[in-house]
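S.K.: No letters, just coordinates:
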């Protein structure tokens, strides 16, 4: 069942952004940068806590993708160990499908000064740098 946001004809049905929580969805909406559909997992994989793919609705997501209307899945899980594991699981689960699978970027925040950025974030920004 689609929410009012995803049921809107103004949304781009070719993109599906996967987030962990409704709060994450609201943050994405506040950017005004994304106009596609969402899939809210209501959590993330955590095998030690008994939370597997079925508990976060990945089987439901696969059924939603079955009609072929979605062309890109944007994985926007958090950059925690569980969020990264969930992103990896989703990318592996969707391999072999005719889908573009992307992950939101991470790095130096807008307006951030390098001397105040932690080394892990700065290192990741170097790894994920792009051409100008």
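M.R.: Ah, there it is. The structure displayed is predicted, hence computed values, not measured ones.
S.K.: For the rest of this, base every contact and every neighbour count on C-alpha atoms.
M.R.: Fine.
S.K.: For the residue of the chain most remote from its centre, which three-state class applies?
M.R.: For the chain, the C-alpha farthest from the mean C-alpha position belongs to residue 115; by C-alpha atoms, centre = their mean, that distance is 28.6 Å. Following DSSP: H, G, I helix; E, B strand; the rest coil, we place residue 115 in the helix state.
S.K.: another one to put next to it:
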């Protein structure tokens, strides 16, 4: 009889999370067990609540606990701008910066012939519908600077051509970045997007 079977199962589940391997998962579980009244029990309660209530926003694809997320429901948000992102994690990263005051649209990934992800798999048709029905003036393509991200951006640009102003995020040298540590693609993008002082 294995007296640690449930603990081992918890470690195995934790090790499946991004950024955690078996050793990190073991340390996290051990720490939670030692602090079970202030960590483990409340964490289990919150996980149960989130499992029951988490859902995708019917408008933008964000994750929340109601049919329409807080961002889409906020009347102070600019309705004329939609920032298109690949994933909810990208939306949350944009929100951390607190610079964008418009609305979002989560695609749910990028086009990828290798992974057999076509336009119908992503939320591109919903984006086209939103641009038409919400009287959007600008769509900001905030997709990752990968081959799949750029392919997706070009596809969306073709779908929305002539309907709306299309922009993309600037790419190049990050604030505090040193040229010596940057890759060739970043330097090339920064040089191409240079501006007058």
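M.R.: Done, it's in. Source: prediction; values computed, not measured.
S.K.: Please say which position in structure 2 the residue farthest from the centre of structure 1 maps to.
M.R.: The alignment partner of residue 115 of structure 1 in structure 2, by TM-score structural alignment, is residue 180.
S.K.: Can you check which part of structure 2 stretch 75-85 of structure 1 sits on?
M.R.: Using TM-score structural alignment, stretch 75-85 of structure 1 pairs with 141-151 in structure 2.
S.K.: Now do that stretch: everything it contacts.
M.R.: When contacts are defined by C-alpha atoms under 8 Å, 6 or more residues apart in numbering, stretch 141-151 of structure 2 is touched by residues 83-86, 110-112, 153, 166-169.
S.K.: Am I right that residue 82 of structure 2 sits in a strand?
M.R.: Yes. According to three-state DSSP, residue 82 of structure 2 belongs to a strand.
S.K.: Give me the neighbour count for it.
M.R.: The number of residues packed near residue 82 of structure 2 is 26, by other C-alpha atoms under 10 Å.
S.K.: residues in contact with it?
M.R.: 102-105, 136, 138-140.
S.K.: Could you tell me which of these remain contacts in structure 1?
M.R.: Mapping these onto structure 1 (both residues aligned by TM-score structural alignment, their matches' C-alpha atoms under 8 Å) leaves 102-105, 136, 138-140 still in contact.
S.K.: quick one: which of these is nearest to residue 157 of structure 2?
M.R.: residue 139 (9.4 Å; C-alpha to C-alpha).
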